[in-house]
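> only the shape, not the letters, is given here:
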């Protein structure tokens, strides 16, 4: 048995898989995001640990024998979060999350201090990344910065509680802007640019390597054997790729979670920072990947359901399904938390354009689905401008449950979509696969096989034509509003 734990933004998921990689059980525990000020997004690391204990307790209660047979544990988690610890490993402040936009000015300062940033890290400085957050803390909370002895990513805080080790994997660490992504090592120059050194960082491992063993008291409480290995694991997107078998160069997936991600696996470091494309290490040795990222995918649907008083997202999707494809000039810009690819614009805002007295909730829901699809198309274009070829896309994440969204996405992206069986388990399944690799040392290609495809959706030319005018309007609106977004933050 192998256990995978995924620390997401909205909850912690734990899964058990057997030696045939069949899913034995899963459990989840919810989390909340706190937004005390505009652009801020934070969570208390203690809540992560409490949710993890809750999810594991559910597995232990329902499947004690399976838990007693666990041989290794893998970790996956939301990327980029800044978890600041003092010399006694006490949390100094709430963790600043991946979708926090407060450090826009610090991004410009970081690029000024480190002119080689883009060449070394393969990325532009964006507020979501970890390093600019530390510059913000240094400027606005100097006592906290001075007391900071270690900076951990979210899943690695769980590891610390589980094993006592300060350790991380390369895929997650590539999202900090402190890693030399091509060399797969910490960059002294990038650390120095934020007033830190390698002593503030965890030790680095490939995702399929063990980093330590579970503490005896935790093993006893969880009902797993003493000495259970803990694998380095991966950032959530790399773990999701391992879970669905996107490890061979050129394979790709689309993730429709809180954020939206286009992920392409490769065998070399291939950055395109000018267009906001992320170039990171993959979770396996000798592999890298590229990503285009939008910050609000399924989160946009959640927002629309709350805004319109709809019971839940599923009800809103049904109303969108019932509405004809023609929604006139109704366009939604999904920049609720700013945007990454291709705009790198933390000041961008969500916009609904084209409202009339006749606009229905179903039409608005359909505009939201289209707006996310259009934003992902912008990201796809940025990937291809860098010479990355993207063919068929596997679709994972909570948004993959909507066939309507699939038809809209396939038509907007002009790509066929494949829906793998079992993909709803997500990054936690990839974390469990990495746990197995850490324990057995098997060939990753053998373990990380693609999941069987349960359904496919091809582009619909008629639907693409129906959306084409709104797609053009979508792009024009951002260009027209870009300066206004920025000025409104200063008003």
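Great, that's in hand. Just so we're clear, the structure is a prediction, and the values are computed from it rather than from any experiment.
> C-alpha only now, for contacts and for neighbours.
Fine.
> what are the boundaries of the helices in the stretch 201-350 of the chain?
Assigned by DSSP state H, counting those that start in this stretch, the helices in the stretch 201-350 of the chain fall at 216-222, 236-244, 298-308, 313-322.
> okay, those in TSV with mean neighbour count and distance to residue 270 next?
Listed next are those as TSV, based on neighbours: other CA atoms under 10 Å; distance: least, CA to CA, whole Å:
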stretch	mean neighbour count	distance to residue 270
helix 216-222	15	41
helix 236-244	29	16
helix 298-308	18	28
helix 313-322	18	37
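> nearest to residue 273, of these?
Residue 273 sits nearest to helix 236-244 of all the helices of the stretch 201-350 of the chain, at 18.5 Å, using CA to CA.
> let's bring in a second model and compare:
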């Protein structure tokens, strides 16, 4: 008898992906992707996406079934992961009535001010402000997150929001409750907020008519998911107390595992409630590989990486940011990209970005440690780990070996969550079963001292630049 097949659906910043995995072994059986379409913003504060998630995912599922051939009959469960804090307004029929407002949208400043005036503190880039803004749209019947839209379409009706994607709305993830202050503000009616469910719980099945249209088996289980950062954490196997990880893609996510909830007063550090009752503290920086996307052509990256490795530590320092605002390891809505010193060549400029993101990672881990999070093995995952130069710089800045985990995308983590629920096994046990052999990335011993000195200078400069940004 063949093992069940589970699917992980990843709704990323610019693409949707479906990964098919053997539930017993963790072997990847298929992977397909398709672009998602971001709107051209009229201002630098707006970040919107065309909300055609159901149509895109249906096409991918249909193609996945065709690609799997006979194994498609073994598909038994799926889960969905998406970017944290992206909100979609839905009508009474479950279809979107406006664009998705992305995690980095800063256009809800007026509604943040109105929430503040009503006694519910919220920043212009907060999920609460986005919810308040979208609640005013004509025809809106529910405010949802991207996985809700896809799961609801597959189920043929609404499903609960998982507490992971809803976390930054200020919910209590353990009690599964929305914040009273948000609904009492008068800007976000309670009727627009759906029920909440912990991650890793069955919330329904693919509707019969949808299964027939996509050639899926009957009764495929729909499992409540977690955010893309958490999905990557699951895929990397960083689910035991003391494990930490850095997910480097468009942005940088730093996460750990703790017995108790860990949060910071400024909101930069927050904790997801894990399926097994542990807490996953961490934060998401706006810094990351996305900074390179707008300045360096893909074909030039490999050559720049090679030259940057040969160059050694940069003489200039940089905090790489793609726009206005930073979330973690500092929470500063006004901070922008800054540099100390001017690179003399394009190679040094590139190297300063690689080092700057690595400095953000180290500061993020140090901040978690200061809050009581135990730091053990550190894993690195994400699309940017294709750069061996960047991996080596990250290990050198941290001053210790790191574990590079293969096949550790967010979609793979969503598939693992679906498999653990389907097979009724603890998530930690399943991730150990699925784990491959990681690549150990060692630091460059000849550069540790120089990069440590650069990091300390960078931290001093950060204090000054963050204070200046806050003053303005």
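Cool, got the structure. Here the structure is a predicted model, which means the values were calculated and not measured.
> before we move on, back to that, next, format the helices of the stretch 201-350 of the first structure as TSV and append distance to residue 478 of the first structure.
Shown next, in TSV, are the helices of the stretch 201-350 of the first structure (distance: least, CA to CA, whole Å):
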stretch	distance to residue 478 of the first structure
helix 216-222	50
helix 236-244	27
helix 298-308	17
helix 313-322	24
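> who wins for proximity to residue 480 of the first structure among the ones you listed?
Closest to residue 480 of the first structure of those, according to CA to CA: helix 298-308, at 21.5 Å.
> against which helices or strands is the closest one packed?
Helices and strands touching helix 298-308 of the first structure, by 3 or more CA pairs under 8 Å, 6 or more residues apart in numbering; DSSP states H and E, are helix 313-322, helix 361-385.
> re the thing from before, can you tell which of the helices of the stretch 201-350 of the first structure is closest to residue 94 of the first structure?
Among the helices of the stretch 201-350 of the first structure, helix 236-244 comes nearest to residue 94 of the first structure, with 20.4 Å by CA to CA.
> buried deepest among the helices and strands packed on helix 298-308 of the first structure, which one?
Highest mean neighbour count among these (mean count of other CA atoms under 10 Å): helix 361-385, with a mean of 24.
> what's the average distance of that one to the second structure?
For helix 361-385 of the first structure, the mean distance from the matching residues in the second structure following superposition reads 1.4 Å, by mean CA distance after the TM-score superposition for the first structure.
> over which residues of the second structure does that helix lie when aligned?
Taken onto the second structure by TM-score structural alignment, helix 361-385 of the first structure occupies residues 346-370 there.
> ok, and what's touching that stretch?
246, 252, 254, 256, 269, 281-283, 285, 287-288, 304-305, 307-308, 311, 313-320, 328-329, 343, 375, 390, 393-394, 397-398, 455, 458 (CA atoms under 8 Å, 6 or more residues apart in numbering).
> in strands only, show me those residues.
246, 252, 254, 256, 281-283, 285, 317-319 (DSSP state E).
> just flag the most distant two among the residues you listed.
Top of the distance list for those (CA to CA): 281 and 317, 28.1 Å.
> which SSE is residue 24 of the first structure in?
Residue 24 of the first structure belongs to strand 23-30 when assigned by DSSP states H and E.
> what's the following helix or strand after that strand?
Counting by DSSP H and E, what follows strand 23-30 of the first structure is strand 42-43.
> what range does that following strand cover in the second structure?
Against the second structure, strand 42-43 of the first structure falls on residues 48-49 (TM-score structural alignment).
> by how much does the matching stretch deviate from the first structure on average?
Here stretch 48-49 of the second structure, set against the first structure after superposition, deviates by a mean of 0.7 Å using mean CA distance after the TM-score superposition for the first structure.
> contacts for that stretch, please.
36-41, 99-102, 105.
> next one: stretch 131-144 of the first structure
The contact list for stretch 131-144 of the first structure, computed with CA under 8 Å, 6+ apart, reads 82, 92-93, 96, 102-104, 106-107, 110, 125-127, 145-146, 176-178, 194.
> filter those down to the buried ones and hand me the PyMOL line.
Selection of buried members from the contacts of stretch 131-144 of the first structure for PyMOL, criterion 16 or more other CA atoms under 10 Å:
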select buried, resi 82+92+93+96+102+103+104+106+107+110+125+126+127+145+176+177+178+194
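> after the helix or strand encompassing residue 61 of the first structure comes which helix or strand?
Per DSSP H and E: residue 61 of the first structure is located in helix 45-62. Next helix or strand after helix 45-62 of the first structure toward the C-terminus (DSSP H and E): helix 64-68.
> the second structure: matching residues for that following helix?
Using TM-score structural alignment, helix 64-68 of the first structure pairs with 69-73 in the second structure.
> top helix in the first structure by residue count?
When the first structure is parsed with DSSP state H, its longest helix is helix 461-490.
> that one: how far from the chain's middle?
On the basis of CA atoms, centre = their mean, to the nearest Å, helix 461-490 of the first structure sits 24 Å off its chain's mean C-alpha point.
> what's the angle from it to helix 361-385?
90 degrees (axes from the mean of the first three to the mean of the last three CA atoms, to 10 degrees).
> by contact count, what packs against helix 461-490 of the first structure?
For helix 461-490 of the first structure, the packing partners by 3+ CA pairs under 8 Å, 6+ apart come out as strand 331-334, helix 361-385, helix 403-413.
> rerun at 10 Å
Using 3 or more CA pairs under 10 Å, 6 or more residues apart in numbering; DSSP states H and E, the elements in contact with helix 461-490 of the first structure are strand 331-334, strand 350-353, helix 361-385, helix 403-413.
> got the ones you listed as a markdown table, with distance to residue 240 of the first structure columns?
What follows is these, written out as a markdown table (distance: least, CA to CA, whole Å):
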| stretch | distance to residue 240 of the first structure |
| --- | --- |
| strand 331-334 | 23 |
| strand 350-353 | 27 |
| helix 361-385 | 18 |
| helix 403-413 | 19 |
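> between these, which one is nearest to residue 25 of the first structure?
Comparing those by their distance to residue 25 of the first structure (CA to CA), the top pick is helix 403-413, with 25.9 Å.
> what stretch of the second structure does the closest one fall on?
Under TM-score structural alignment, helix 403-413 of the first structure corresponds to residues 388-398 of the second structure.
> before we move on, back to that, for the longest helix of the first structure, buried residues please.
463-464, 466-467, 470-471, 473-474, 477-478, 485.
> any idea how far residue 90 of the second structure is from residue 143 of the second structure?
In this view, residue 90 of the second structure and residue 143 of the second structure are 6 Å apart by CA to CA, to the nearest Å.
> oh sorry, the question was meant for residue 436 of the second structure
In this view, residue 436 of the second structure and residue 143 of the second structure are 39 Å apart by CA to CA.
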